[in-house]
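Trainee: no sequence on hand, only this structure:
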């Protein structure tokens, strides 16, 4: 075998390995999106069409997989919260922020629930979740600069009201429509910020 043929074999193996690794990441994400909030290595392997040994050649454990998966989709889920018309009255900006966050929460609901279910288990997920919470807080500051001058208790209440947990409670546990949930959150935030 010539050097060129040997290089081609190595490149071919590397490409197959990268394809398998990507298939595993995408399988884990697809399972979570479909409602398998805490997929097992076997479920992910089966979905990706690879053997369990191949899974563990690519990923030391599930925590490593979840960390890589988060990096794989971080830009796309963070983009869901960015943008939007951030001008207008306080009332308009609160409404637009709640709508934007509500749409984003709807898109990432199963991913967040899967993460929350495993926070106790994986340090990487705790770090990612904390980073995301800081990002959401900063995003609210961008929408509503008035928050920088409210008392600390008010600000903490704002973050709680604008959280995924509050959105999920209204939509899932209380069975409210999207428009009703937006109206409730907008009213709560407006009252808090104006009264501060």
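Mentor: That came through fine. Keep in mind it's a predicted model, so treat the numbers as computed, not measured. Numbers count the residues shown, from 1 in each chain.
Trainee: from here on, contacts and neighbour counts on C-alpha atoms
Mentor: Will do.
Trainee: list the contacts for the closest residue to residue 143 other than its chain neighbours?
Mentor: Leaving aside its sequence neighbours, residue 143 sits nearest to residue 86 (C-alpha to C-alpha, 6 or more residues apart in numbering; 5.6 Å). Each residue near residue 86 by C-alpha atoms under 8 Å, 6 or more residues apart in numbering is listed here: 93, 96, 142-143.
Trainee: next one for the comparison:
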């Protein structure tokens, strides 16, 4: 590269502009991390001011990066989806459907425990947010598809049994046991597994 071409590259990407871009990206990440932290600490509907304070930035900075709180929640749900998708897509260790169902229960226990407060917080806002409602429906579709991909045809054809299994292995059952019944994560997983096995004892 000639000295002239080097000067051209530097001119098109001046260090101060690159520095501003990096600082802006760090600030954006801090804001999203702040939302995560507040919700995980039990604040289910944090305000923009609370997020700004937690992130150590001004309120104007929050809205410079995100048009509104819905945009911030959108970023949160996208990050969660990106985090859990590789877990969901991990190949099953077993080839037998009973064992795969046990794997599914264990896998979902880990996922649900990770996302519990964040999912509850987004569910509180989904009725006023088309994006969060769409994310909620995508999650339900993913749950159902994961279960249907394991079960044999005779169980999928049994509407009552399928409905019971879908409800039992879904997020809402986990939320109820962990929050309403105040079971430990280990106890909640044991309840699900025991009930699943009871439902399928003759299968």
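Mentor: That came through fine. Predicted model, so just to flag it, every value in this text is computed and none were measured.
Trainee: so what number do they get for TM-score?
Mentor: The TM-score (TM-score structural alignment, normalised by the length of the first structure) is 0.83; 195 aligned residues with a C-alpha RMSD of 2.8 Å.
Trainee: secondary structure element holding the residue nearest to residue 143 of the first structure?
Mentor: Assigned by DSSP states H and E, residue 86 of the first structure belongs to no helix or strand.
Trainee: out of the contacts of residue 86 of the first structure, what pair is the most spread apart?
Mentor: Pairwise distances among the contacts of residue 86 of the first structure were taken by C-alpha to C-alpha; the largest, 11.9 Å, belongs to 96 and 142.
Trainee: what about the two, which has more around it?
Mentor: Legend: neighbour count by other C-alpha atoms under 10 Å for residue 96 of the first structure and residue 142, higher for residue 96 (20 against 16).
Trainee: mind checking what residue 125 of the first structure lines up with in the second structure?
Mentor: Alignment note (TM-score structural alignment): residue 125 of the first structure maps to residue 132 of the second structure.
Trainee: spatially, what comes nearest to its match if we skip its sequence neighbours?
Mentor: Spatially, and ignoring its direct neighbours in sequence, residue 132 of the second structure is nearest to residue 126 (4.7 Å; C-alpha to C-alpha, 6+ apart).
Trainee: in the second structure, what stretch matches stretch 47-61 of the first structure?
Mentor: Aligned by TM-score structural alignment, stretch 47-61 of the first structure falls on residues 54-68 of the second structure.
Trainee: list the contacts of that stretch.
Mentor: Against stretch 54-68 of the second structure from outside (C-alpha under 8 Å, 6+ apart): 27-28, 30-31, 33-34, 38, 48-49, 51-52, 72.
Trainee: where do the helices sit along the first structure?
Mentor: Along the first structure, the segments classed as helices by DSSP state H run 3-33, 41-48, 52-58, 62-79, 90-118, 123-143, 152-161, 164-168, 178-195.
Trainee: centre-most residue in the second structure?
Mentor: residue 80 (3.3 Å; C-alpha atoms, centre = their mean).
Trainee: map it onto the first structure.
Mentor: Checking TM-score structural alignment: residue 80 of the second structure goes with residue 73.
Trainee: likewise for residue 106 of the second structure?
Mentor: Using TM-score structural alignment, residue 106 of the second structure pairs with residue 99 in the first structure.
Trainee: report how many residues lie close to that match.
Mentor: Residue 99 of the first structure: 21 neighbours (other C-alpha under 10 Å).
Trainee: equivalent analysis for the one 5 residues further on, please.
Mentor: Using other C-alpha under 10 Å, residue 104 of the first structure is surrounded by 18 other residues.
Trainee: cool, and residue 84 of the second structure?
Mentor: 16.
Trainee: do the same with residue 179 of the first structure
Mentor: Neighbours around residue 179 of the first structure, by other C-alpha under 10 Å: 11.
Trainee: now do residue 132 of the first structure
Mentor: 14.
Trainee: same deal with residue 2 of the first structure?
Mentor: Counted by other C-alpha under 10 Å, the residues lying close to residue 2 of the first structure total 7.
Trainee: any idea how far residue 10 of the first structure is from it?
Mentor: Relative to residue 10 of the first structure, residue 2 of the first structure is positioned 12 Å away (C-alpha to C-alpha, to the nearest Å).
Trainee: same deal with residue 140 of the first structure?
Mentor: Distance from residue 140 of the first structure to residue 10 of the first structure, by C-alpha to C-alpha: 49 Å.
Trainee: higher neighbour count, the two?
Mentor: residue 140 (22 against 12).
Trainee: now for the more buried one: what does it line up with in the second structure?
Mentor: Mapped onto the second structure by TM-score structural alignment, residue 140 of the first structure lines up with residue 147.
Trainee: contacts only, for the nearest residue to its match once chain neighbours are set aside.
Mentor: Excluding the flanking residues, the one nearest residue 147 of the second structure by C-alpha to C-alpha, 6+ apart is residue 166, at 7.2 Å. By C-alpha under 8 Å, 6+ apart, the contact set of residue 166 of the second structure is 143-144, 147.
Trainee: kindly report the same for residue 109 of the second structure.
Mentor: 174, 185, 189.
Trainee: my guess is the last one meets residue 106, correct?
Mentor: Right, residue 189 of the second structure. Yes: between residue 189 of the second structure and residue 106 a contact is recorded at 7.0 Å, counting by C-alpha atoms under 8 Å.
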